[in-house]
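# Okay, structure incoming, though there's no sequence with it:
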């Protein structure tokens, strides 16, 4: 039995209460409910409905940022060191002697290399030298070794003849700690997993950790033959790589003096 003296909510208030229950179920704030005023006979009547803006969550504003700065917070603009520019995980790309300049450009762009200078020699610029800072990418040597090595600590000169890569020359980056012989050997395997090639390297004098002073992977164009040996007068060592073969004990006593007869030119 319903107590007739008990006043039941009117239909309009019932709709408001139903809306409040619906809002609580979907997680919206009760401020989205219509404001009420008391009308005749004590009834609660809606004053106005706040509309769709009351249902939408407010978008937080970033203080101190203008509209021109749409970058994420903490993002640094401009070039940074290769360690911070490098990808967070190992890089799956590779190089090979004979690749064209477009393929090389795709690799260096994806791996975040920075171009520093370009030089062209020969009739129509048939020999080209790209001076670049590697992006510090991490690479694995082919299985079963799968050693991780990082392309950093040096600057690179990439040589092309008739739009084909013939060699890479590496020199220490003065803004970093340089690179050592074991890193060079591992990097050659990771960069050129499918090439049989020759590596020439010059070790820094009196270096306990076998710092590399200069290295050439592959060959030089004849018009750039004066580039090799600029880092010092020490003799070079030579190592021949075969695909899938690791160099466990590269020579450290170098006796090869670079001359016009021994220079590896294309």
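That came in fine, so what should we check first? Everything numeric in this text was worked out from a predicted model, so none of it was measured. Residues are numbered from 1 along each chain as shown.

# can we go C-alpha only for contacts and neighbour counts from here?
Will do.

# Chain neighbours aside, what residue packs nearest to residue 12?
Take residue 12 and drop its neighbours on the chain: the residue closest to it by CA to CA, 6 or more residues apart in numbering is residue 45, 7.3 Å away.

# again with residue 160
residue 128 is the one closest to residue 160 (CA to CA, 6+ apart), at 5.1 Å.

# swap in residue 201?
Per CA to CA, 6+ apart, closest to residue 201 is residue 215, 4.0 Å.

# After the one helix or strand that neighbour maps to, which helix or strand is next?
Per DSSP states H and E: residue 215 is located in strand 212-218. For strand 212-218, the succeeding helix or strand toward the C-terminus, using DSSP H and E, is strand 237-241.

# which of the residues in that next one are buried?
Across strand 237-241, burial judged by 16 or more other CA atoms under 10 Å covers 237-238, 241.

# before we move on, back to that, which SSE is the residue nearest to residue 160 in?
strand 127-133.

# The helix of greatest length in the chain: which residues count as buried?
Identified as the longest helix of the chain according to DSSP state H is helix 11-26. Of all the residues in helix 11-26, those buried under the rule 16+ other CA under 10 Å are 13, 16, 19-20, 23.

# Second structure for comparison follows:
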């Protein structure tokens, strides 16, 4: 055996997290969405319940345990009821880096004539991120914005900000984010949670089973729009310098 073959590759948190994330994504015949099981408990009594935050916690706790950190694995489950608190814990206690996300900070494409106010969060959270460097009390270091801008012929264009011109597309920052291997994401202040790898959002739908239970979506077209991702510290090396908050 050569000296090179004798060298053991040391796994890091990201390696273990990715393995578990993809294992559950591809092998979940034993699981059912939590709301579906709640609605029909007898039919799904042999299935394990899961949902968006359970997916996140299964992956994070597995990776912590594999790293020999049972205490942090347990702490993740304790904080799991509040995705923002879990994200803040990872930033404060484990040095993770938080990134604000927003595909179009001025003209959110979920604005409709009868529900414009619901879209105000996207613009407001962008202002807070840039000025205060926080997202729902999560300390931010980066912002990746304006990577899927709303075209002028879209029905949502200028519904929220009537006098603002079309947003300028920012390719550099999103292209760098798409190189990040693993992250934990939050939308609308923790209303939805998900995992991230190489430009895709991995999520669970709590009212589904089988092929519809898990889904992977390119982050550029993720329908929840604005939010935040926290990533292990070594993953920040992939991010463009222009994404760093100033």
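In hand now; what should we look at? Keep in mind it's a predicted model, so treat the numbers as computed, not measured.

# And the TM-score between these chains?
Aligned and superposed, the two chains score 0.22 in TM-score terms (TM-score structural alignment, normalised by the length of the second structure); 97 aligned residues with a CA RMSD of 6.2 Å.

# returning to what we had before: do you know how far the residue nearest to residue 201 of the first structure is from residue 38 of the first structure?
According to CA to CA, to the nearest Å, residue 215 of the first structure and residue 38 of the first structure sit 89 Å apart.

# Can you pick out the residue with more neighbours from these two?
Between residue 215 of the first structure and residue 38, counting by other CA atoms under 10 Å, residue 215 is the more crowded of the two (25 against 11).

# quick one: residue 184 of the second structure and residue 197 touch, right?
No. The pair residue 184 of the second structure / residue 197 is not scored as a contact, 9.1 Å apart, by CA atoms under 8 Å.

# So for these two, which residue has more residues nearby?
Set side by side, residue 184 of the second structure and residue 197 show more neighbours around residue 184, with 25 against 21, by other CA under 10 Å.

# Does residue 190 of the first structure lie in a helix or a strand, and which?
Counting by DSSP H and E, residue 190 of the first structure is found in helix 181-191.

# Which elements pack onto that helix?
strand 138-140, strand 148-150 (3 or more CA pairs under 8 Å, 6 or more residues apart in numbering; DSSP states H and E).

# tell me the angle of the helix or strand just after the last one relative to strand 127-133?
Which is strand 148-150 of the first structure. Downstream of strand 148-150 of the first structure, the next assigned helix or strand under DSSP H and E is strand 154-161. Relative orientation of strand 154-161 of the first structure versus strand 127-133 (axes from the mean of the first three to the mean of the last three CA atoms, to 10 degrees): 160 degrees.

# if we can go back for a sec, residue contacts, the residue nearest to residue 160 of the first structure?
118-121, 159-161, 163 (CA atoms under 8 Å, 6 or more residues apart in numbering).

# Looking at the residues you listed, spot the one nearest residue 184 of the first structure.
Among those, residue 159 lies closest to residue 184 of the first structure (CA to CA), at 18.1 Å.

# And that closest one, how far from residue 120 of the first structure?
10 Å.

# tell me, what's touching these two both at once?
Common neighbours of residue 159 of the first structure and residue 120 (CA under 8 Å, 6+ apart) are 127-129.

# Rebuild those as a markdown table, extending it with distance to residue 189 of the first structure.
Shown next, in a markdown table, are those (distance: CA to CA, whole Å):
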| residue | distance to residue 189 of the first structure |
| --- | --- |
| 127 | 26 |
| 128 | 24 |
| 129 | 23 |
